[in-house]
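Enquirer: The sequence and its predicted three-dimensional model are supplied below.
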Amino acid sequence: MVQKNLDELLAGVAPAVSIRAADVVERRKEEGDSVVYVVLDDDPTGTQSVADLPVLTTWTRDDFAWAFSTGRPAVYVMINSRSLAPADAERVNREAVTAALAAAGEAGIDIAFVSRSDSTLRGHFPLEPATIRAEIEASSGASINGIVVVPAFGDAGRITIHGTHYAGSATAGFTPVGETEFAKDATFGYSSSYLPEWVAEKTGGDIPADDVLVLDINTLRTDSAATLDLLLSAQDARIIVVDIVTEEDLLLLSMALIAAEKQGSRFIYRVGPPFVRARIGQDVHAPLTEAEIAAARGDRDLAVGGLIVVGSHVGLTTRQLNTLRERRAPAEFEIDVRQVIDSGGVEDYIEKLAADVAGALDDGNVVLRTSRTLVTGADADSSLDISRRVSASVVDTVKRVLAAKPPRFVVAKGGITSSDVASKGLEIRRAVVVGPMLPGIVSLWTGQDGPAAGIPYIVFAGNVGDDSSLADVVDKLSAQN
């Protein structure tokens, strides 16, 4: 793998511009921009960059009415489409867009759609933004000028420079994302790191790389007029990829988008986690304090220990799990993947496993994990089917544990895992994201309904943080015992 340090990558790049989130809020007020952003999140980890916003795991018209009634500038909708086959991903996007448009019409508010996906480029692209576009145009007749692609997630070491997307860190260096383990994903793999070529690759050549607009970092940082002109030039849902390194770059982009939308342009956004934070002018929330965590917890009777559910298989997750073992030595229980994808005896197996986990929570924290050997199918669809069956066994186990012994907290590690644990295992329909557990990453939700109300729920992506991050989060949560 080719690694470069940040200084090498930024050679010849204009310095970052000083700008505050408050400046975006003020510009929105000046321009009368009251749009509410409906974030269709393909797994729950998109909430890790924001705070104090409503979250839905179901998307009926009534659910949206509740979310819009909070008066918040954005609402997150956990459609969990990254775990679905393409046809199902298209269906849930259509359902959510239809319900959101209907509820917004009744509430008399303007909405725009964000297709939030992975900062390492995994997910249903171009299917999801194309589906959102089709539903908007069919429902309202409004045309979409551009699809703005912003995968950067600086808090987690994902940056885009001169059209090329990188993953890494300032200390370890940065690697073109197409050369990382993320690009080898069994379902959403790819080879290109230069985003216009990635678009061409993912569209099977239907959109040539030369047709993709690139908003270069030097233009973004030094020429607001040229930035606006590029955005305004987009027609017929043309794809625009954007260079981003810092939070200030995202805020500059937000200012330009406000101006472009004021002049009539309409966009759909395909983005990584921090885009929404900047677009609504929300400050980076400091990691939650012990007092804030305590306030998110209800006064119900809970177990001594918390439940840490680990489904992600990326190398970073395995290293984080090893650090947690060394530091806190939690009890561990494994869901044997090969046993749960074999139809025989699964019910009895899960029933005994859940009883053992619930019993161990009386003594302290418990890790419930899938076996670390990744089992894949012969093709992308069969790999997704295995993932869904494994996830179903995780959900069933968590649901039984919750009924028997509500944990002090629940941490879910991995995007698909965290979505299914929230919506099915804990039966959360409506929640509020309180804020991040670590700087810019790992969010705490508080459920507003269901059997898990009053239990802090931690959404922890598989591919963020360093080797100690999981142990650090569990330390902070365990300090509340």
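Expert: Everything's here; your move. Computed from a prediction, not measured in an experiment: that's the story for all the values here.

Enquirer: okay, CA-based contacts and neighbour counts for the rest of this
Expert: Noted.

Enquirer: packing partners for the helix or strand where residue 241 lies?
Expert: Using DSSP states H and E, the secondary-structure element containing residue 241 is strand 238-242. On a contact count with 3 or more CA pairs under 8 Å, 6 or more residues apart in numbering; DSSP states H and E, strand 238-242 meets strand 146-150, strand 213-215.

Enquirer: So which of those is nearest residue 473?
Expert: strand 146-150 (27.8 Å; CA to CA).

Enquirer: if I pick residue 63, what's in contact with it?
Expert: 56, 430 (CA atoms under 8 Å, 6 or more residues apart in numbering).

Enquirer: how far away is residue 354 from residue 372?
Expert: The gap separating residue 354 from residue 372 is 19 Å, by CA to CA, to the nearest Å.

Enquirer: In addition, the following structure is provided for comparison:
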Amino acid sequence: MSVIKSTDTRLVDDVFKGIPEVDRNAVTEMLKSELADLNKKIIVLDDDPTGVQTVHNISVYTDWSVDSIEKGFAEQNAMFFILTNSRGFTAAETEKAHKEIAENALEAAKKQGKDFIIISRGDSTLRGHYPLETEVLKETIESGSDIKFDGEVIVPFFKEGGRFTVDNIHYVQHEDHLVPAGETEFAKDRTFGYTKSHLGEWAEEKSNGRFKAENATYISLESLRALEVDKIADQLLEVKDFNKVIVNAIDYVDIEIFTIALIKAMKAGKHFMFRSAAALTKVIGGVSDKGLLTREELIKEESGNGGLIIVGSHVKKTTEQLEELKKCDFIEFIEFNVHLVLDPEQFKAETERVIETCENLIRSGKTVAVYTKRERMDLGEGKKEEELMLSVRISDAVTSIVQTLNVRPSYIVAKGGITSSDIGTKGLEVKRATVAGQIKPGIPVWFTGEESKFPGISYIIFPGNVGTKTALKETVELLDK
């Protein structure tokens, strides 16, 4: 297999125009038939709360105790999510959590007498603790059972976020162009950075050369669109030594065709680990399409209180969306000067100011947007650990806004993956939520459980890197109209 080196930015239309259509009805019927025989519980581990971007009426558990996993197994649904929030963890914390999850999943599966597959849902722009997470899962499951994993399937395609894989290169859509992922701001992430856009080379880079690009199996768009299901299944049957399977995709139908072949290979005895974005989970979980949520579905009772928007993410897209949001005259904006974290007394006073202002405004019927100071804190070279500790302190302060709130907002929007995870688990104290669906493509909504601080509230989880420039503004306008 020749490895394609080209990483030029390409026009979307130029990339997509030569790709043939396929009989979608035939694919739907074939998929339905294969899924009916799958008979495995699907456990999706979500490294931040945005991974439910494509599903609805699915449970999300915020811990991985044997009890919670057993509850997931007992559900009628084929699939459930566990929020790990591991993108906010150190490598050591991530390793510990994934070892526990794998051990507890094995124990629950044994008690329930049911097989399972684990999908490690990671960021569609390739950030996160990879390959650490899937390797810990693999080793723990293999040492605690007779399962041996043949390979790892890598599927970062996520249509709603404009993430496509063509000729084995993963692209991020920016307006009418596709930019190779390795050339985006996401690839320059200080913790999870990378340089390669070709997924075989990316896996080689991330594994420090242990898994070579030339040993990967590549599932081409040509093969998928020609409905070569048996040929793709044969490719999967040849995979061994935990080598990587790279799936090209520009539309859900490509994932559907691949899943048909994948289930055939699994039925023939193959075992795979999965690192994917949100699209694969919808398809393999058999989740139906659902329209975007309406205000009537989200705001069940008119309390007269304002909403609460918290903006934490610092990616460029979030800052652009915040600037658009500032055009809304019905919102009161509060800048949270988190750089005061370097002075504990001043930071405590600043946090208290923000909380008190929020409380008073929401109670008076005003919607409030709290946003962290946009400049990133940079302590200089070799200060990564110190920066991480400060960022945890900042996150705790942001979370405390929700934690200490005495008035119930009409809704809560959290912008940014780690921000939304901390607010969901620590601020709202959610143990189990139901995914209501999406308010905009790729922007999920939880209905919080009875045990939470505000039971049944609409909690909008807005990923930092998803949506058009005006998407945040349009979301809030819908909720506030």
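Expert: That came through, no problem. From a predicted model like this one, the values you see are computed outputs, not experimental measurements.

Enquirer: so which of the helices and strands packed on strand 238-242 of the first structure comes closest to residue 88 of the first structure?
Expert: Of those, nearest to residue 88 of the first structure by CA to CA is strand 146-150, at 21.6 Å.

Enquirer: what's that closest one aligned against in the second structure?
Expert: Aligned by TM-score structural alignment, strand 146-150 of the first structure corresponds to residues 151-155 of the second structure.

Enquirer: how big's the offset between that stretch and the first structure?
Expert: Here the mean offset of stretch 151-155 of the second structure against the first structure after fitting is 0.5 Å, by mean CA distance after the TM-score superposition for the first structure.

Enquirer: chain center to that stretch: distance?
Expert: Taking CA atoms, centre = their mean, to the nearest Å, one finds the center of stretch 151-155 of the second structure at 16 Å from the center of the full chain.

Enquirer: what's that stretch in contact with?
Expert: For stretch 151-155 of the second structure, contacts defined as CA under 8 Å, 6+ apart pick out 239-248, 271-277, 280.

Enquirer: Filter those down to the buried ones.
Expert: 239-240, 242-248, 271-277, 280 (16 or more other CA atoms under 10 Å).

Enquirer: For residue 37 of the second structure, grab the count of nearby residues.
Expert: A count of nearby residues for residue 37 of the second structure, using other CA atoms under 10 Å, gives 11.

Enquirer: mind checking how far the residue of the second structure most remote from its centre is from residue 352 of the second structure?
Expert: Relative to the centre of the second structure, the most outlying C-alpha is that of residue 345, 35.6 Å out, by CA atoms, centre = their mean. Distance check for residue 345 of the second structure against residue 352 of the second structure: by CA to CA, it reads 11 Å.

Enquirer: Remind me which helix or strand residue 30 of the second structure belongs to.
Expert: Counting by DSSP H and E, residue 30 of the second structure is part of helix 24-36.

Enquirer: helix, strand or coil for residue 384 of the first structure?
Expert: For residue 384 of the first structure, the assignment made with DSSP: H, G, I helix; E, B strand; the rest coil gives helix.

Enquirer: residues in contact with it?
Expert: Going by CA under 8 Å, 6+ apart, residue 384 of the first structure touches 83, 84, 85, 187, 377.

Enquirer: Quick one: map it onto the second structure.
Expert: Per TM-score structural alignment, residue 384 of the first structure is aligned with residue 388.

Enquirer: roughly how far apart are its match and residue 323 of the second structure?
Expert: On the measure of CA to CA, residue 388 of the second structure and residue 323 of the second structure end up 27 Å apart.
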